[in-house]
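> Starting from these lines, generate the structure:
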Amino acid sequence: MSGRTMVAWAHKNAISAASQKPGRAMLPACLFAASFAMFVTAFVDPAPALDAPAVRAPETSPLPMFKNPRAALRAGLESYHAGDASASVAALRYAAEGGEALAQWKLGRMYADGDGVGRDDAKAYEYFSRIVEHFAEADPDPRERSMAANAFVAVGLYLRDGVPSARIEPDLDRAFELFRYAATYFRNADAQYHLARMYLDGAGVKRDLRQGMSWLELAARKGHPQAQAVLGGLMYSGEAGGGAAQKARGLMYLTLARDAVAGGAGEQWIIDAQAKALASASDADRRAAVALLEDYLRARN
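This is a model prediction of the structure:
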C-alpha cells in the first residue's frame, strides 16, 4: 500500500468512526483512527509546506584502492617525486603494511626528516625496525642492499643516543651489533664510521684504537667525509701511530673532508679542523699533502 493510499484509508476510517454514536466504547476507536491518520499524514506523506530540507551525508574522499602493495608503492613514489609528499603517504602506508620494504624505508625517512609529514621519531623508528627484523634473516635483493643498510644504521643511531620524546631507551650493546652487521655484511660506509667511533670512544665496547682506525680507513676510502676528517685529525696529531705523526697524510684527508662538506650545515667542525691543521703545518707538509692529494684523486678517477 502506497503512502497516499494509507492516508486515504486512515481518513475514511476516521470519518466512519465519527459517524457512529459517541458511546463510551466507540470513542477510543474514533480517537485512535484520527490519531493514526494524523500520524500517517505526518510521517508517510508530509505536506509540501512542512518539508524539511534534505540533509546530505557529508562527502568524504574514499581511501585510494590499489591492486596490490607493489602498485601502491609505485603510486606513492610517483606522488612523492611529483612534489606532493603528503599525498603519497596513504599509498606508501598501504604498501608498507603489505610488506614492501622500500615503502617502509621511505616512510621512515619521511617521518625522521619531517618530509611531507610531521616529524615523528617513534614512527620512523618503527618503520626502520621492520626492515631490520626482515633483513636480519633474509638476504636483500642487490637493489635493496643500500636501503637495508641505511635502516640498520638509522635504528643503531636511535639506540645509541636514545630519544626520550619517542620513548626509545639507549641500548649501546644493540647499537654496536647493528653497526657491526651493516659495516661487515653490507660494507656500508656510515655503519663503518659509527662503528669506528664506538671503538674510539669505548662506547658499548672496550676502547680499541687499532680497530677504530681500521674501520675509519675503510669508510674514508669510500669518500665518507666524517671518517676522513676524524682519520685525518688522528694522523695529523700523531694519535693514530702511537705518537708518530703523519702530518702530510692527515692534512690530505682533512682537505678531502673539507672539500666534500663545502660548508654543509652541522659540519663546521670539519672546516675548523682542516683550517687549524693547515695553519700549523709547515710548507714541506703542505707540499707533501698536495702531492698525496693529487695521487689519491688520480687513483680514484
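
> For the rest of this, base every contact and every neighbour count on C-alpha atoms.
Noted.

> can you list contacts of stretch 150-170?
Residues from elsewhere that reach stretch 150-170 (Cα atoms under 8 Å, 6 or more residues apart in numbering): 105, 120-122, 125, 128-129, 131-132, 171-172, 174-176, 178-179, 182, 190-191.

> actually stretch 228-245, not the one I typed
With Cα under 8 Å, 6+ apart as the contact definition, stretch 228-245 has outside contacts at 209, 213, 216-217, 219-220, 246-254, 256-258, 270, 273-274, 277.

> rewinding a little: from the contacts of stretch 150-170, which would you call buried?
Buried members of the contacts of stretch 150-170, scored by 16 or more other Cα atoms under 10 Å, are 105, 120-122, 125, 128-129, 131-132, 171-172, 175-176, 178-179, 182, 190-191.

> Please list the members of those that lie in helices.
Among those, the members found in helices (DSSP state H) are 105, 121-122, 125, 128-129, 131-132, 172, 175-176, 178-179, 182, 190-191.

> Among the residues you listed, list the two that are farthest apart in space.
Farthest-apart pair in those is 105 and 172; separation 22.8 Å (Cα to Cα).

> what residue is smack in the middle of the chain?
In the chain, the centroid-proximal residue (Cα atoms, centre = their mean) is residue 108; its distance is 1.9 Å.

> Whichever helix or strand that residue is part of: which residues count as buried?
Element membership for residue 108, per DSSP states H and E: helix 101-113. Of the residues in helix 101-113, 101, 102, 103, 104, 105, 106, 107, 108, 109, 110, 111, 112 count as buried by neighbour count, 16+ other Cα under 10 Å.

> again, but for stretch 9-19
Of all the residues in stretch 9-19, those buried under the rule 16+ other Cα under 10 Å are 10, 11, 13, 14, 17, 18.

> so how far is that stretch off the chain centroid?
In this view, stretch 9-19 has its centroid 73 Å away from the chain centroid, taken as Cα atoms, centre = their mean, to the nearest Å.

> Next: stretch 226-243.
With Cα atoms, centre = their mean as the basis, stretch 226-243 stands 35 Å off its chain's centre.

> The structure of the following sequence is requested for comparison with the preceding one:
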Amino acid sequence: MRTFSASGARTGSNRQFFISALFAMLALSAAMPARAQTDPEAAAPSAAPAPQSAADVASQFSNLLGGAEGGVSSADMIAILEDAAKNGQPLALWRLGEMYEKGLGVKQDQARAFSYYSRIANDNANTPPRSIEADIVARSFVKIGDYYRVGLPSAGISANQKQFRALLLHAASYFGNADAQYRVGLLYLDSKELGVNPLQSARWFSLAAHKGQASAQAVLGDMLFNGSGIAAKPVEGLMWLTLAQRATIGSKDEVWVNELATRAMSVATPDQRKAAIDAADMVRQQIPAK
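Below you'll find the predicted structure:
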C-alpha cells in the first residue's frame, strides 16, 4: 500500500514549478545581448551586471533555487535538472555538467561532466548560431575540446590535439563564440599548433575583440601597436589596449593587460594617446556589454 506524503506532494509540485521556471528564463537570457547592443544604459558599468547568456542564467538561477530563498535541496536540484535533461534540455545538461565538473553540491566527476557536455554538442551541433541555446552549445564544444586537449582517462578519452582544434574551431567559426575565437587566434601564434601566422591570428583576435573579449583586445592591440607580423597601426592598437585595460580592472587578467597598455602608452605620442582614448570611448558604445 502506498502511503501519501504531503511533503512529498509539495516537493513534486515544487519540482515541476522550478523546471518550468528554469526554462522560462531562457527567453529572458535571449533578449539580454540584443538589449546590450541597442540600449546605452545597458552598456554602462554596474556593480552587478546582468548575465549575458543562457549559460549564465542557468548557473545563477539554479544557485538561487539552491539558496535560502529557493528552499530547494541539492538532491531536489539534481532531480529537477535530471528530469529536464532526460528531455534533452541543453540548459539543464549544461548546469549538470558544471556541477559535476566543479563539484558544486555533488561529488566531482569529470567523466560525468564530459558526458553532459558531449550530449549537448552531439545533439545540437547544427543549432542556429543566433538561437537561444547557441551560447551553451558553443561553450560545450569548448569544454569537450579541452578534455581532448589533455585527455580524460576516466572517460576513456586520450589526448587528441586534432580533435581539440576541430571542436574549438567549430565553436569559433560556426557559433562565433568570442572566447573560442580568441583561443584560435592564440593557436595561430604557436608553431606547435596551427603554425605562426600573425595575419590569421589578428583576424581571429579582431572577431573576438569586437564582441568585447578583453584578452583578444589586449593581444590584438599589442600586435597592432608594435606591428608584430602585421602592419603597425599605433592608434588603433592603443585603442584596443585601452578598452582591454578598462575591461579587466579587478580581474585575473588585470596585471598582464595593464603591463601591455602601460608599455604602449609610455612610448606613444600625446596625439596618439588622445586619438586612441577618443576612439576607445566611441567603439565602447558599439561593443556588447559583458
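
> Any idea what the TM-score comes out to?
Here the TM-score for the pair of chains, by TM-score structural alignment, normalised by the length of structure 2, is 0.69; 238 aligned residues with a Cα RMSD of 3.3 Å.

> still on that earlier bit, show me the contacts of stretch 228-245 of structure 1 that map onto helices.
Reading helices off the contacts of stretch 228-245 of structure 1 with DSSP H, I get 209, 213, 216-217, 219-220, 247-254, 256-258, 270, 273-274, 277.

> circling back to that earlier point, can you tell me which of the buried residues of stretch 9-19 of structure 1 is closest to residue 94 of structure 1?
With Cα to Cα as the yardstick, the closest approach to residue 94 of structure 1 among the buried residues of stretch 9-19 of structure 1 comes from residue 10, at 56.7 Å.

> Correct me if wrong: that closest one contacts residue 32.
No. If you go by Cα atoms under 8 Å, residue 10 of structure 1 and residue 32 don't touch, sitting 10.1 Å apart.

> Can you tell me, leaving aside adjacent residues, what's nearest to residue 265 of structure 2?
residue 273 (6.8 Å; Cα to Cα, 6 or more residues apart in numbering).

> which one in structure 1 is aligned with the one you found?
Residue pairing (TM-score structural alignment): residue 273 of structure 2 is matched to residue 286 of structure 1.

> do residue 116 of structure 2 as well
With TM-score structural alignment as the criterion, residue 116 of structure 2 lines up with residue 127 in structure 1.

> thinking again about what came up before, who's in contact with the residue nearest to residue 265 of structure 2?
Residue 273 of structure 2 neighbours (Cα under 8 Å, 6+ apart): 235, 238, 265.

> Got a ChimeraX select line for the buried ones in those residues?
Those of the contacts of residue 273 of structure 2 that count as buried under 16+ other Cα under 10 Å are selected in ChimeraX with:
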select :235,238,265
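
> so the nearest residue to residue 253 of structure 2 once chain neighbours are set aside is in which element?
Distances taken as Cα to Cα, 6+ apart place residue 215 nearest to residue 253 of structure 2, at 7.6 Å, with adjacent residues excluded. Assessed by DSSP H and E, residue 215 of structure 2 sits inside helix 214-226.

> Pull out the buried positions in that helix.
For helix 214-226 of structure 2, burial by neighbour count (16+ other Cα under 10 Å) applies to 214-226.

> Over to stretch 232-252 of structure 2?
In stretch 232-252 of structure 2, counting by 16+ other Cα under 10 Å, buried: 233-245, 247-248.

> And stretch 59-77 of structure 2, by the same measure?
59, 61, 62, 63, 65, 66, 72, 74, 76, 77.

> what about the residue mapped onto residue 97 of structure 1 from structure 2, neighbour count?
Mapped onto structure 2 by TM-score structural alignment, residue 97 of structure 1 lines up with residue 86. If you count neighbours by other Cα atoms under 10 Å, residue 86 of structure 2 ends up with 10.

> Equivalent analysis for residue 146 of structure 1, please.
Neighbours of residue 146 of structure 1 (other Cα under 10 Å): 15.

> check which helix or strand covers it.
According to DSSP H and E, residue 146 of structure 1 maps onto helix 145-161.

> Kindly report the same for residue 64 of structure 1.
Per DSSP H and E: residue 64 of structure 1 is located in neither a helix nor a strand.

> any idea how far it lies from residue 88 of structure 1?
11 Å (Cα to Cα, to the nearest Å).

> Residue 224 of structure 1 -> structure 2?
Using TM-score structural alignment, residue 224 of structure 1 pairs with residue 213 in structure 2.

> how near is that match to residue 37 of structure 2?
From residue 213 of structure 2 to residue 37 of structure 2 the distance is 15 Å (Cα to Cα).

> what does residue 177 of structure 2 give?
As judged by Cα to Cα, residue 177 of structure 2 and residue 37 of structure 2 stand 16 Å apart.

> Same question for residue 156 of structure 2.
43 Å.

> Between those two, tell me which one has more neighbours.
The residue with more neighbours, out of residue 156 of structure 2 and residue 37, is residue 37; 16 against 9, by other Cα under 10 Å.

> and the more buried one, that's in a helix?
Yes. Per DSSP: H, G, I helix; E, B strand; the rest coil, residue 37 of structure 2 lies within a helix segment.

> correct me, but it touches residue 286?
Yes. Under the criterion of Cα under 8 Å, residue 37 of structure 2 makes contact with residue 286 at 6.6 Å.

> Disregarding flanking residues, what is the spatial nearest neighbour of residue 114 of structure 2?
With sequence-adjacent residues excluded and distances taken as Cα to Cα, 6+ apart, residue 114 of structure 2 is closest to residue 144, at 6.4 Å.

> dump the residue contacts of the closest residue to residue 213 of structure 2 other than its chain neighbours.
Nearest residue to residue 213 of structure 2 in three dimensions, chain neighbours excluded: residue 178, at 6.2 Å (Cα to Cα, 6+ apart). For residue 178 of structure 2, the contact set (Cα under 8 Å, 6+ apart) comprises 172, 207, 208, 209, 211, 212, 213.

> between those, which is closest to residue 105 of structure 2?
residue 213 (30.2 Å).

> Could you measure from the closest one over to residue 242 of structure 2?
With Cα to Cα as the criterion, residue 213 of structure 2 and residue 242 of structure 2 are 13 Å apart.

> repeat for residue 56 of structure 2
From residue 56 of structure 2 across to residue 242 of structure 2, the span is 27 Å (Cα to Cα).

> And residue 256 of structure 2, by the same measure?
Residue 256 of structure 2 is 13 Å from residue 242 of structure 2, by Cα to Cα.
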